[in-house]
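Q: sequence plus the predicted model coming up.
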Amino acid sequence: MSLVRIKDLPFAWLCSNARRDGERDFMPKRTDISTILIIGAGPIIIGQACEFDYSGTQACKALREEGYRIVLVNSNPATIMTDPDMADRTYIEPITPEVVAKIIAKERYAIPGGFALLPTMGGQTALNCALSLKKMGVLDDFGVEMIGASAEAIDMAEDRELFREAMTRIGLSTPRSHQIKTLSQALAILDDIGLPAIIRPSFTMGGTGGGIAYNKAEFIDIIERGIDASPTSEVLVEESVLGWKEYEMEVVRDKADNCIIICSIENIDPMGVHTGDSITVAPALTLTDKEYQIMRDASLAVLREIGVETGGSNVQFAVNPADGRMIVIEMNPRVSRSSALASKATGFPIAKVAAKLAVGFTLDEIANDITGGATPASFEPSIDYVVTKIPRFAFEKFPGAENILTTAMKSVGEAMAIGRTFGESLQKALRSLDIGLNGLDEIEIEGLGLGDDMNALRAALGRPTPDRLLVAAQALRYGMTPDEIHDACKIDLWFIERLREILELEALVRAHGLPNDAANLRMLKAAGFSDARLSALSGAPRTAVTELRHRLNVHPVYKRIDTCAAEFASPTAYMYSTYAPPFAGAPADEARPSDREKIVILGGGPNRIGQGIEFDYCCCHASFALRDVGYETIMVNCNPETVSTDYDTSDRLYFEPLTPEDVLEILAKENESGLLKGVIVQFGGQTPLKLANALQKAGIPILGTSVDSIDLAEDRDRFKRLLDRIGLKQPMNGIAYSVEQSRIVAAELGLPLVVRPSYVLGGRAMAIIHDNGAFDDYLLGTLPGLVPSDVKARYPNDKTGQINTVLGKNPLLFDRYLSDAVEVDVDALSDGADVFICGIMEHIEEAGIHSGDSACSLPPRSLSADKIAELERQTRELALALGVGGLMNVQYALKDGEIYVLEVNPRAARTVPFVAKVIGAPIAKIAARVMAGESLASFGLKPSRFDHVGVKESVFPFARFPGVDTVLGPEMRSTGEVMGLDRSFAIAFAKSQLGGGTIVPVSGSVFVSVRDVDKPRVLGTVKLLAGLGFKIFGTGGTARYLESEGVPAQRINKVSEGRPHVVDAIKNGGIQLVLNTTEGKQALADSRSLRRAALLHKVPYYTTLAGAIAASEGIKAYLAGDLEVRALQDYFA
């Protein structure tokens, strides 16, 4: 087969190194600047995740190292960069131009010297904010210089039309396109572009609002959505390049026009799938050297033309496999998701280097940390391994969402793996996803076995879904040829051939079982086969596979990521495993474990809803704290976005899957020298907790709370007995180990019920059941989604048998639903003898909405001193009874004066970073040291006394999933969080709304429609809003009630009552705020279109009474002009 050939191109863009007009003369490190403002990325959202905490943290450290005073603004409390010791002045405030302008006004003249703004570390949020500040005149008024990228360069890169013109000037092609601002303009150019068409809004991230239109109706829908999503209401409509190959180049440039390529990245999925949703490999594997050089030179030309004077950028290309035509898709004039991937793939710290370049350094003046300074940063990284990144999705959290991938990003996280071959790297990445895959596993494909398998396979391959690579492997198993598969899905033949090679080895194991010699077993392991996968293929128990491997002395060796393909020795212990045979002259193993006392910290793996940046924050703090007291810290994780996988967060880093096999091999290696004090499994969420039993069986010491206590908290029967013993209450509850038993338990408890599987995080498959029909839907509709593929294979046509097999080990838990209860979260520290209550958080939404989705306030807003004291007492009782060593989180419900224990988690919770920032204590660091053996008393902790309020608010990805209902429930759906911090609750709440992207309305109309029981309770809120000048609209019953109580209210139709109705009013801009409480299946269904319209038109929508009250108070305080900005350090001065 022949590789793609890029056809001859104009070479106007192969320009000289001469600087362009306006570029600064060479100068040393900037001494005219004393203060640098860094804008963060805000909450974790799809398209902009914790890679920007990684880049922002690197920038803060690099610039403070050079003596600059750092002012940081970010609204996300779960980030390392918002730790008070990371910057000189830390503002956890909304990232809006108006708020950042206040910060600039406060900090600009705090010390003498120049003031600069670095906007390239906070994703699209920071870029857009910086551009707005420039256009508002704020930067000029205060004499603030933008460094890293100029406003003109950002404009040219982000404005689709300006970018196209720039590429034309240097002779590079872009897709045929038109920039439009209205639907009528879009329809006018449709004939020229044709369908399918690619729609890309300007100044957005992760393809927000964009997509692929295959017909006119889709075209109109996506155009309207894209115009709404773009801050400038501009959309680029492009010709389709679906099926073309996609590549990325990570480029760094300094002020002297030195340019280097950090890494080339190839997307396995063809054009049409957002690069954040595509499986990618580094380096690019299907380019010849000549083709690579052409693309490299084009990348450098793009940076020069756009005017990115210093720092990192990402340039994306598409290549037509039919004729080699190369076009430029886009470029990001900042560090990006791909920058984080390239940094972890090569060891080259792009964000750190970019920050230093922004203040005047050149690449040759910056030492390469990885090689211990043996090489400068001007050396282009060279890698002698293959990196594979696979995204992780959360479609199961959004019923009704179509799992088709387009140009709008939908993944919530990613895993990365490193191997010597593509096969080894790919199979490690698949098992790193933590979704039950052991490698290139079999997959069920709809339509197979019905008599037309080939067409069923073609149809599945033609749909870009998250599991398309597994579908391609399955098609090979069914006898499709690589060419047929390529024709159906456009994945390059080279990758399909590599899949075929893996499957040939798979077939050998199926036919002949496991090899009895080391050479052949090592060959299988070098192709990426895990012990669990070999077990499934051979029929031998997994333990037997591991025993055979150990008997034959087949173990992985560990290689170092060194940026230079082993040309120079690397003192940095950044490692990956491989079974590939050693190269001539190279040592087989480069791990070189030390003789120090060491502690291993297991990370959380890829981000997902329910397990995200908050847990990585805890892992990082554990490493920082334990290093400070002399332990060698060893991090194991496989998430390229995170601070925990930065090479200098821990003493030693293993970039490896979090499976029993991989982790136990690492521990065996580390046990070769020094003393392993133990492993921390409590900080990374559910992923490392699932490994605790395997580690304990292997004799590995687990630090902190015992495995038995962790199990006790999850085991409903044992936990109930413990609560009875210490005299604490639970809601009426039950437990079921089968479908039949579930029906019996539900009948005994009565409806409504809260039901959830055990041993899950983020409320996975948790639901409130109001009627028997919903219960049947749950048992036979929702639960099958939790059944692993191997169980499905054992009971292929028996759904009940599948579910019973799962429930036999992980039973279903039932609680009587406490309607209208107040939910409370308590975080605590314990060493088994003493207990310290870190924070008591009162949820703003009532019990029944997942704690990770509910807004909450610290300190609690409405609880009496007696209730707070009783909550503290019960928490102490629980911590001591469970023998907690480290952190613990307890969730309570308060109803009719009684306190009920809902759940206890003897581990780090996602609230830890928020609590730490509000109370001003590094509780995760303290917990880690307690787990290592220090007493809680030695830290001298005192009960928190503070005169400010923190409000945590959640951020949701509903805009990414058209057609999904936005109503909240017991299953977590938020991707991130923000914090509002102020002296008053009202302003803190308003800040939390602004920080989460919600508009705080200051005038206009409010639509009110509430349940009968809520009408008297909402009256005060509506009166307050009316008194502030808002016009009140209500549905029939609500409007009549308000009128009867003296509040002028205009009646408006429900959707079911005919037009014009409330949705029309929202679409016409006539409603600025919605207060709507509903209950019951029909009422929820009736109001679904109302929720969707409010989301699409960015109208704030509150579905709980407590939320409505808080919002009205926040609006009142906001209107009074009480929003002040205050640095985190000042709250604890």
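A: Good, I have the coordinates.

Q: going by C-alpha atoms from here, please, whenever you check contacts or count neighbours.
A: Will do.

Q: tell me who's in contact with Phe775.
A: By CA atoms under 8 Å, 6 or more residues apart in numbering, the contact set of Phe775 is Ile769.

Q: what residues of the helix or strand it falls within count as buried?
A: Per DSSP states H and E, Phe775 falls inside helix 772-777. If you call a residue buried by 16 or more other CA atoms under 10 Å, then helix 772-777 has these buried ones: Phe775.

Q: and after that helix, which helix or strand comes next?
A: On the C-terminal side of helix 772-777, the closest following helix or strand by DSSP H and E is helix 789-794.

Q: quick check: next helix or strand after that following helix?
A: Trace forward from helix 789-794 with DSSP H and E and the next one is helix 799-809.

Q: now that following helix: buried residues?
A: Result for helix 799-809 [16+ other CA under 10 Å]: buried residues 799-807.

Q: which residues sit against the helix or strand just after that helix?
A: Sequence order places strand 812-816 as the next helix or strand after helix 799-809, per DSSP H and E. Strand 812-816 is contacted by residues 716, 731-737, 742, 745-746, 749-758 when judged by CA under 8 Å, 6+ apart.

Q: okay, and which of the residues you listed map to strands?
A: Among the contacts of strand 812-816, the ones falling in strands (DSSP state E) are 733-736, 753-757.

Q: quick one: the residues you listed as TSV, columns for distance to Met331 and neighbour count too.
A: Formatted as TSV, the ones in strands among the contacts of strand 812-816 follow (distance: CA to CA, whole Å; neighbours: other CA atoms under 10 Å):
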residue	distance to Met331	neighbour count
Asn733	55	20
Gly734	55	20
Ile735	54	21
Ala736	54	21
Leu753	51	21
Val754	48	20
Val755	47	26
Arg756	45	22
Pro757	44	22
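
Q: and of those, the nearest to Leu514?
A: Nearest to Leu514 out of the ones in strands among the contacts of strand 812-816 is Pro757 (CA to CA; 36.0 Å).

Q: distance of that closest one from Ala767?
A: Relative to Ala767, Pro757 is positioned 10 Å away (CA to CA, to the nearest Å).

Q: put this beside the first:
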Amino acid sequence: DRDLFKQAMSAMGLESPRSGIAHSLEEARTIAHELIGRYPIFIRPSFTLGGSGAGTVFTPPEFDEKVAWGLKESPVHTVLIEESLIGWKEYELEVMRDADDNVVIICSIENFDPMGVHTGDSITIAPAQTLSDKEYQRMRDASLAVIREIGVETGGSNIQFATHPDTGRLIVIEMNPRVSRSSALASKATGFPIAKIAAKLAVGYRLHELPNDITRETTACFEPSIDYVVTKIPRFAFEKFPEADDTLTTQMKSVGETMAIGSTFKESFQKALRGLEVGSFGFGCDGNDLWGTDEQPDESEIKEKLSRPGPQRAWYLRYAIKSGMSVEQIYEITRIDPWFLDNLLEIVETEERIRQCDSLSQISPALVRTAKRFGFSDRQLATMLGSTESEIRAHRLQLGIRSVFKSVDTCAAEFEAYTPYFYSTYETEDEVPEKVEGRKRVMILGGGPNRIGQGIEFDYCCCHASFALRELGIESIMVNSNPETVSTDYDTSDLLFFEPLTVEDVLNICDRVQPDGVIVQFGGQTPLNLARALKNAGVPIIGTSVDAIEGAEDREKFQQLLHRLDLKQPANGIARTMDQARRIADQIGYPLLVRPSFVLGGRAMEICYDNKQFDRYVAEAFVAAEGQPVLIDRFLEDAIEVDVDALSDGKDCVIMGIMEHIEEAGVHSGD
């Protein structure tokens, strides 16, 4: 209840934004005029989740429309009319309390984006990077006071603050008296299992009675200490909805997130961009960005993209630096703290130094090491030096520049860690335990960030695969980058590597742990796309073979298989160019189904009823297929669709289940 919360804050002498509660449009207008007196104004419905119905308005007509919508969204039909804090810095603290009034701070989280973007859609960093110790202690004291005043007797809470970048004025924005989206992130960032501890506190345990699984010496009343930097970047699905507005506001729009851990912000930021799986291998310069191409944005486009938060803004920060804009100019437009912008500037300056070396033979070992410490991927180095990823890797290993793995231990190495939970970095000391003689090691590749078409169902499979390996006495190794999953809990597998799912990152882990086999069939499309490159690098792929994967995923190979087996299929053809596609369309006739290879969740698959539709969708399919063939087949109208699940040991095949779709063919099975 926004009003009760505001009263509680006032009673403690803590500031909250100037605001009033409205039950009608008339009341709302009075509050806006008399209490706040200026636009922009923020509107927040009571008892909603994910910022539903909330938003910032800049004009009276917008205000009326948003208030009406907010009153409808709120189950108690009340809205909070509040002064806007757009451009202020946003922080969160994760707090735990037990029945004896012991309170601990688990983690501080800083939002890269200023106020105005929902925290679920903002890039976030843990621990907070731009707070002075004095500011942090003020926030910490306020958090302890808030959890006690509100009366959360046991369990976790997430408390959000805003600070004015110039005056330092501290405001309490809101509190979630429960585990939140940020609690899951804080758990993975620190190794402190917030929900598990909260459940035990609820049934009567005290913090000092709960042992820390990772150190086995400390208890839950020790606040985690972090000697690394964690970056979370949200994953969006606007490619599925090209008509949707991709402006990021106070209503959440992301569908998943990736998290990366590094020794510095620069390293974890570039690793997180790799882990997003949107075709980027870091902060640009990977052959997939627009800079230096015909589509290079001009100054007006760059400024427009910077002023309007969106999923592409991180890369436009790079374009702004490349175009010569200063940190001060970028800050004025974005209100992103200059400390972060300075770090991004250092990445771009390092990129310029690398580009001055014309070839791999000219780059110094010191510069390669600096680049790796700044989070540059082998793919980025290959793009800048006109080489290949495998050549860069070979050269790097020859120079003795290889990643080491550090453990997430909750205590900054003060106590020994028994739970093997690791991240890669380019330092000197490695903390991965040696392989046990006579015990097999098998690695499972997870699915990366949730997105439409690849979500928790694959994580479920990864977890059960890990449990099965353990039952067989085999050491299970999990690789994933998604903080929202069970597979990235430190007790799901024997060894957990919180790393992006790219060929380079997986090979670095394989070099260190020497698995007896790697399974790629449980993590959805992501690991399947890595299978061929891993096999070529000598990694033993077990389970479904690379040839079998390609035989099913490559539309052309699968079509040939059906011909060999003399099985019926709709009239179809394989296209690698636009001309081929049009010829096939003329032969078969409409309606047609266009399907790229190696995609999941029906990405870029479309039913076409005429030439105009066909040309547009085929062009999109070629982009999605990334050089792989596109299948064009006759769309069967009024057809019944059936899924068959089968399991084979290579000799015998068992049908595990047959499912009939209620919708006719043409509706994706996931829908």
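A: Sure, I can see it. Every value quoted in this text rests on a predicted model; they were computed, and no experiment measured them.

Q: Asp491 of the second structure: neighbour count?
A: By other CA atoms under 10 Å, 15 other residues sit near Asp491 of the second structure.

Q: wait, what's in contact with the spatially closest residue to Ala625 of the second structure that is not a sequence neighbour?
A: Closest residue to Ala625 of the second structure apart from its sequence neighbours, by CA to CA, 6 or more residues apart in numbering: Pro596 at 5.1 Å. Pro596 of the second structure makes contact with 555, 604-605, 621-622, 624-625, 628-631 under the criterion CA under 8 Å, 6+ apart.

Q: identify the residue of the first structure aligned to Pro596 of the second structure.
A: Matched by TM-score structural alignment, Pro596 of the second structure corresponds to Pro757 in the first structure.

Q: now do the same for the closest residue to Gly602 of the second structure other than its chain neighbours: helix, strand or coil?
A: Excluding its sequence neighbours, the residue lying closest to Gly602 of the second structure (CA to CA, 6+ apart) is His668, at 6.8 Å. Classification of His668 of the second structure using DSSP: H, G, I helix; E, B strand; the rest coil returns coil.

Q: let me know whether His668 of the second structure touches Ala604 as I believe.
A: No: between His668 of the second structure and Ala604 there is no contact under CA atoms under 8 Å: 12.0 Å.

Q: with neighbour numbers in mind, choose between the two.
A: Between His668 of the second structure and Ala604, Ala604 has the larger neighbour count (other CA under 10 Å), namely 21 against 14.

Q: how about the helices in the stretch 351-500 of the second structure?
A: 365-373, 378-385, 389-398, 456-471 (DSSP state H, counting those that start in this stretch).

Q: out of the ones you listed, nearest to Phe236 of the second structure?
A: Counting by CA to CA, Phe236 of the second structure lies closest to helix 456-471 out of these; the figure is 15.8 Å.

Q: buried ones in that closest one?
A: 456, 458-463, 465-467, 469-470.

Q: the residue mapped onto Ala575 of the second structure from the first structure and Phe814 of the first structure, how far apart?
A: Ala575 of the second structure maps onto Ala736 in the first structure, with residues paired by TM-score structural alignment. Ala736 of the first structure sits 8 Å away from Phe814 of the first structure, going by CA to CA.

Q: next, show the common contact partners of those two.
A: Both Ala736 of the first structure and Phe814 are in contact with Val745, where contact means CA under 8 Å, 6+ apart.

Q: what residues sit buried inside stretch 395-413 of the first structure?
A: By neighbour count with 16+ other CA under 10 Å, stretch 395-413 of the first structure contains the buried residues 395, 397-398, 401, 403, 405-413.

Q: now, the most widely separated pair of these?
A: By the measure CA to CA, Lys397 and Thr407 form the most distant pair in those, at 20.6 Å.

Q: chain neighbours aside, what residue packs nearest to whatever residue of the second structure lines up with Val554 of the first structure?
A: With TM-score structural alignment as the criterion, the equivalent of Val554 of the first structure in the second structure is Ile401. Nearest residue to Ile401 of the second structure in three dimensions, chain neighbours excluded: Arg369, at 6.6 Å (CA to CA, 6+ apart).

Q: give the aligned range of stretch 479-488 of the second structure in the first structure.
A: On the first structure, the counterpart of stretch 479-488 of the second structure by TM-score structural alignment is residues 636-645.

Q: number of residues surrounding the counterpart of Asp141 of the second structure in the first structure?
A: Using TM-score structural alignment, the equivalent of Asp141 of the second structure in the first structure is Asp297. Here the count is done by other CA under 10 Å, and Asp297 of the first structure has 16 residues near it.

Q: and the helix or strand that contains Asp297 of the first structure, how far from the second structure on average?
A: Using DSSP H and E, Asp297 of the first structure sits within helix 289-306. Here helix 289-306 of the first structure, set against the second structure after superposition, deviates by a mean of 0.6 Å using mean CA distance after the TM-score superposition for the first structure.

Q: now do that helix: which elements does it pack against?
A: When contacts are defined as 3 or more CA pairs under 8 Å, 6 or more residues apart in numbering; DSSP states H and E, helix 289-306 of the first structure sits against helix 151-158, helix 160-169, strand 245-253, strand 311-319.

Q: just name the most buried of those.
A: strand 245-253 (a mean of 27; mean count of other CA atoms under 10 Å).

Q: so which elements touch the helix or strand following that strand?
A: Next helix or strand after strand 245-253 of the first structure toward the C-terminus (DSSP H and E): strand 259-267. For strand 259-267 of the first structure, the packing partners by 3+ CA pairs under 8 Å, 6+ apart come out as strand 245-253, strand 280-282, helix 337-346.

Q: would you check the span in the second structure matched by strand 259-267 of the first structure?
A: Alignment of strand 259-267 of the first structure against the second structure: residues 103-111, by TM-score structural alignment.

Q: can you check stretch 793-802 of the first structure too?
A: Across the second structure, nothing matches stretch 793-802 of the first structure (TM-score structural alignment).

Q: what are the buried residues along the host helix or strand of Thr1038 of the first structure?
A: Thr1038 of the first structure is part of helix 1036-1044, with elements assigned from DSSP H and E. Under the neighbour-count criterion of 16+ other CA under 10 Å, helix 1036-1044 of the first structure has 1038-1042 buried.

Q: aligned partner of Ile206 of the second structure in the first structure?
A: Just to correct that, residue 206 of the second structure is Arg rather than Ile. Superposed on the first structure with TM-score structural alignment, Arg206 of the second structure falls opposite Thr362.

Q: ok, for that match, nearest residue in space, not its chain neighbours?
A: In space, and not counting its chain neighbours, Thr362 of the first structure is closest to Asp254: 5.4 Å by CA to CA, 6+ apart.
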